[in-house]
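Participant: What follows is a protein structure lacking sequence information:
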């Protein structure tokens, strides 16, 4: 059943909010768990729809899992090879990490081409290039990818990624971690979530060096066994979203469980705007923001400004005195929030692909809008909190895919917000 978010906006919010575990780590760590030869446990798991979809996929392979109170237990010791459920696969793009983990576990994988957010082309050619280099044969038919290996199985290889790709870097790590020999990934992505994945695997006995740099070296090992609970790093995109929310509608908000180093490209832009961020070791206080200045934002691979944060920042830019610009070099077609923000009264446009122009907007007024994907939904959520009157965000399932206990957290800050089924009055 599709969901809608109802927001009665125009309120100033205050208080404390704690950031959950990183969605983009979690959706890689759960597929990685099937590489283990023992049960594994994750802590600080975000309560988001993607976790439940991944549990459905695990269950289809006879991998038992239990999720409660931010702790996820996974037992892959009785895993069976089985076709993965297409419904769960198509609702979750990160399900493609099962290609790498199944290849690493069984030497073969059959995966329906994944769905998820529609934010423009995200080809998997670099993933396939990596699998082939490791000794796999890859065929595609009817939206399904068939990956097989011969009698010799996988082997280490040197792989240069033609473009920096988080997904390909992760998938190659998952496939290579048990492959005999040395694998070297050059031009690898450097995101914190890749370090988190490598830390989890290394703690089970993997030999991965260089995660967080553009060259990753992997020595294949025969067994992986969990020795302790793995605590997932804080979600830097959720943190950036609440920082934006605090600057837009906050009367003083403290945001806990943050790694400030993961957000430097984002917080530096907020400071440039005039937001008086008070940054501590693992928390950031955002006082009431006034007299904001326009800025130009250009997205780029980590440690640059994250494409996932350009949309959550957009409502704050609408408060700046002048014209701001966003240049999205990662997903230039990521503009589906623009027409929806205009329904609320935003002065925003994208006349050149990849370039968004935001002007100071007058008071926003609540309206009916639709979330096309997770971060577009976050932008609409913040704008709805800014707007006078009631905003209804349709297809709010996207927001629930990416934001841990979002209604509870907003309510704790003083927002009037609820999630209802689409057909509810």
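Facilitator: Right, received. Where do you want to start? Since the model is a prediction, treat every value here as computed from it, not as a measurement.
Participant: CA atoms for contacts and neighbours, from now on please.
Facilitator: Noted.
Participant: quick one, helices of the stretch 251-400 of the chain?
Facilitator: Assigned by DSSP state H, counting those that start in this stretch, the helices in the stretch 251-400 of the chain fall at 264-273, 310-317, 338-343, 374-386, 397-402.
Participant: In the helix or strand that comes right after the last one, which residues are buried?
Facilitator: Which is helix 397-402. Later in the chain than helix 397-402, the nearest helix or strand by DSSP states H and E is helix 406-412. By neighbour count on 16 or more other Cα atoms under 10 Å, the buried set for helix 406-412 is 406-407, 409-410.
Participant: what does helix 406-412 contact?
Facilitator: Contacts with helix 406-412, where a contact means Cα atoms under 8 Å, 6 or more residues apart in numbering, come from 15-17, 400, 416-419.
Participant: Any of those buried? List them.
Facilitator: Here, 16+ other Cα under 10 Å leaves 15, 17, 400, 416-419 buried among the contacts of helix 406-412.
Participant: Return the closest of those with respect to residue 298.
Facilitator: residue 400 (26.9 Å; Cα to Cα).
Participant: quick one: what helix or strand has residue 198 in it?
Facilitator: Residue 198 is part of helix 192-203 when elements are defined by DSSP H and E.
Participant: what helices or strands is the very next helix or strand once past that helix leaning on?
Facilitator: The C-terminal neighbour of helix 192-203 among helices and strands, as given by DSSP H and E, is strand 207-209. For strand 207-209, the elements it packs on are helix 192-203, strand 215-219, judged by 3 or more Cα pairs under 8 Å, 6 or more residues apart in numbering; DSSP states H and E.
Participant: another one to put next to it:
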């Protein structure tokens, strides 16, 4: 197990370029299974989860050629479904939650698939019902083997249908869309997720020959086609990394320019951080954040305490609530953080309290942060990263703290952030990898 040793208490100055979006990449990579023709994808982030998914695709028989550091060519002409029965597949797919999204493409093109119960962040229950209920609505037969913990699906004759999703699941919506593009007839998905990543997937599929309307809304209509062709696609900048860097700049009183943010796709993210009192300037597709010694949390119009909560797009993404929480520690004022989706995602706040933060964990879903307004710095401690986003929140706290912090289980951070230590060290941070 590796760890980050962080020497904190410094301010930084410089530019940070945003990586490709992890959550988009996992969907787009699985979509290459829908066609035997070549698909070229640019701006692929070099992070653990994405690289593991590329390994799974290769094991299935996808020919993968690396064009440059962030561009790949995929050709899924010769797929070996027998690999789904191997221990190697079980081991790799069970370790990666994103592997769930190979199901839709394999069902659409080959009529069957199976997957072990996938892993991922330890942030509470993350049910998969939406995926399988959607497949069943299209005519697939589903079986879960509780002894082997394998999900097995037979979908030899998928038929389009009206589907009302039980939740606006991003991965569930993506999976059902990919299954439906080659199904017979018309599929209508209501209460669909409409995140920019879903929009990107739909536009890519349309370039491949799919017929999809309602892109960007929660009502998506898909007319099934016989086959799809190859295409070329560029992944958006990662909005979660943009928010993480905004929080980093505020907590460390740093002057940072965040490059290539994809501002038109950020939704309410800049506005939410603005409510914490963080100043920022939009310069083309870059966000400039001046060094701020103080930033004050706003209140609602009636003077009541600000609440920041997550919601399906275009609401505030749950992946950034951990960053908002840690950023509020050194602000002036109070904010209530309401994490609705995952009941274990706020449990990392005990580490922040040990560092000197003023936080009340009201229940598994809500935490109240009383900003200390830089009256004193946080102190470095030894801690462990429970998931990707909490890990980066702890890293931001450590960089703002006095003394040395150790963040164990840093592999969690590497799952979502490319070369985070190298990029931050380049603007003045002191982060060292240790065993």
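Facilitator: Now that the structure is in, tell me what you want to look at. Predicted model, so just to flag it, every value in this text is computed and none were measured.
Participant: related to what we said a few turns ago, CSV for the helices and strands packed on strand 207-209 of the first structure, including distance to residue 72 of the first structure?
Facilitator: Below are these laid out as CSV (distance: least, Cα to Cα, whole Å):
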stretch, distance to residue 72 of the first structure
helix 192-203, 14
strand 215-219, 27
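Participant: In a markdown table: these, plus mean neighbour count and distance to residue 345 of the first structure.
Facilitator: Below are those laid out as a markdown table (neighbours: other Cα atoms under 10 Å; distance: least, Cα to Cα, whole Å):
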| stretch | mean neighbour count | distance to residue 345 of the first structure |
| --- | --- | --- |
| helix 192-203 | 22 | 36 |
| strand 215-219 | 21 | 46 |
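Participant: residue boundaries of the strands in the stretch 151-300 of the first structure?
Facilitator: Along the stretch 151-300 of the first structure, the segments classed as strands by DSSP state E, counting those that start in this stretch run 158-160, 182-186, 207-209, 215-219, 230-231, 250-256, 278-279, 283-286, 296-299.
Participant: So which of the contacts of helix 406-412 of the first structure sit within strands?
Facilitator: With DSSP state E as the criterion, strands contain 15-17, 416-419 from among the contacts of helix 406-412 of the first structure.
Participant: Name the nearest of these relative to residue 8 of the first structure.
Facilitator: Using Cα to Cα, residue 416 comes nearest to residue 8 of the first structure of these, at 5.5 Å.
Participant: And the closest one, what's its match in the second structure?
Facilitator: Under the alignment (TM-score structural alignment), residue 416 of the first structure pairs with residue 430 in the second structure.
Participant: try residue 289 of the first structure
Facilitator: Matched across to the second structure, residue 289 of the first structure falls on residue 292, judged by TM-score structural alignment.
Participant: mind listing what that match touches?
Facilitator: 250, 253-254, 278-279.
Participant: so which of these comes closest to residue 137 of the second structure?
Facilitator: Using Cα to Cα, residue 278 is the member of the contacts of residue 292 of the second structure that lies nearest residue 137 of the second structure, at 46.1 Å.
Participant: how far away is the alignment partner in the first structure of that closest one from residue 298 of the first structure?
Facilitator: Taking TM-score structural alignment, the alignment pairs residue 278 of the second structure with residue 275 from the first structure. From residue 275 of the first structure across to residue 298 of the first structure, the span is 19 Å (Cα to Cα, to the nearest Å).
Participant: Now do the contacts for residue 366 of the second structure.
Facilitator: Residues near residue 366 of the second structure by Cα under 8 Å, 6+ apart: 336-339, 346.
Participant: Recalculate using a threshold of 6 Å.
Facilitator: By Cα atoms under 6 Å, 6 or more residues apart in numbering, residue 366 of the second structure lies in contact with 337-338.
Participant: counterpart of it in the first structure?
Facilitator: In the first structure, the residue paired with residue 366 of the second structure is residue 355, using TM-score structural alignment.
Participant: quick one: that match and residue 299 of the first structure, what's the gap?
Facilitator: Distance of residue 355 of the first structure to residue 299 of the first structure, computed by Cα to Cα: 11 Å.
Participant: Just to check, residue 95 of the second structure is in contact with residue 121?
Facilitator: No: applying Cα atoms under 6 Å, one finds residue 95 of the second structure not in contact with residue 121, separated by 10.1 Å.
Participant: Okay, strands next: where are they in the stretch 1-150 of the first structure?
Facilitator: For the stretch 1-150 of the first structure, strands defined by DSSP E, counting those that start in this stretch occupy the ranges 3-8, 13-18, 40-43, 64-68, 71-75, 109-112, 136-141, 144-149.
Participant: now do the same end-to-end measure for stretch 282-289 of the first structure.
Facilitator: Stretch 282-289 of the first structure has its terminal residues 21 Å apart, counting by Cα to Cα.
Participant: Kindly report the same for stretch 109-124 of the second structure.
Facilitator: Terminal residues of stretch 109-124 of the second structure are spaced 33 Å apart (Cα to Cα).
Participant: can you list contacts of it?
Facilitator: In contact with stretch 109-124 of the second structure (Cα under 6 Å, 6+ apart) are residues 94-97, 149-156, 342-345, 387.
Participant: Only the buried subset of these, as a ChimeraX command please.
Facilitator: To isolate the buried ones among the contacts of stretch 109-124 of the second structure in ChimeraX, judged by 16+ other Cα under 10 Å, type:
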select :94,95,96,97,150,151,152,153,154,155,156,343,344,345,387
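Participant: between the strands of the stretch 151-300 of the first structure, which one is nearest to residue 339 of the first structure?
Facilitator: Taking Cα to Cα, strand 296-299 is the member of the strands of the stretch 151-300 of the first structure nearest to residue 339 of the first structure, at 19.8 Å.
Participant: Next, the mean deviation of that closest one compared to the second structure.
Facilitator: After superposition onto the second structure, the mean distance of strand 296-299 of the first structure to its aligned counterpart is 1.2 Å, using mean Cα distance after the TM-score superposition for the first structure.
Participant: what packs against that strand?
Facilitator: Contacts defined by 3 or more Cα pairs under 6 Å, 6 or more residues apart in numbering; DSSP states H and E place strand 296-299 of the first structure against strand 323-328.
Participant: Could you give the residue range in the second structure aligned to the strand it packs on?
Facilitator: Going by TM-score structural alignment: strand 323-328 of the first structure matches residues 334-339.
Participant: Any idea how far that stretch is from the middle of the chain?
Facilitator: Computed by Cα atoms, centre = their mean, to the nearest Å, the chain-centroid distance of stretch 334-339 of the second structure equals 21 Å.
Participant: Show residues contacting that stretch.
Facilitator: Under Cα under 6 Å, 6+ apart, the answer for stretch 334-339 of the second structure is 306-309, 365-371.
Participant: same question, stretch 200-217 of the second structure
Facilitator: Here stretch 200-217 of the second structure has contacts from 181, 194, 199, 220-223, 228-231, using Cα under 6 Å, 6+ apart.
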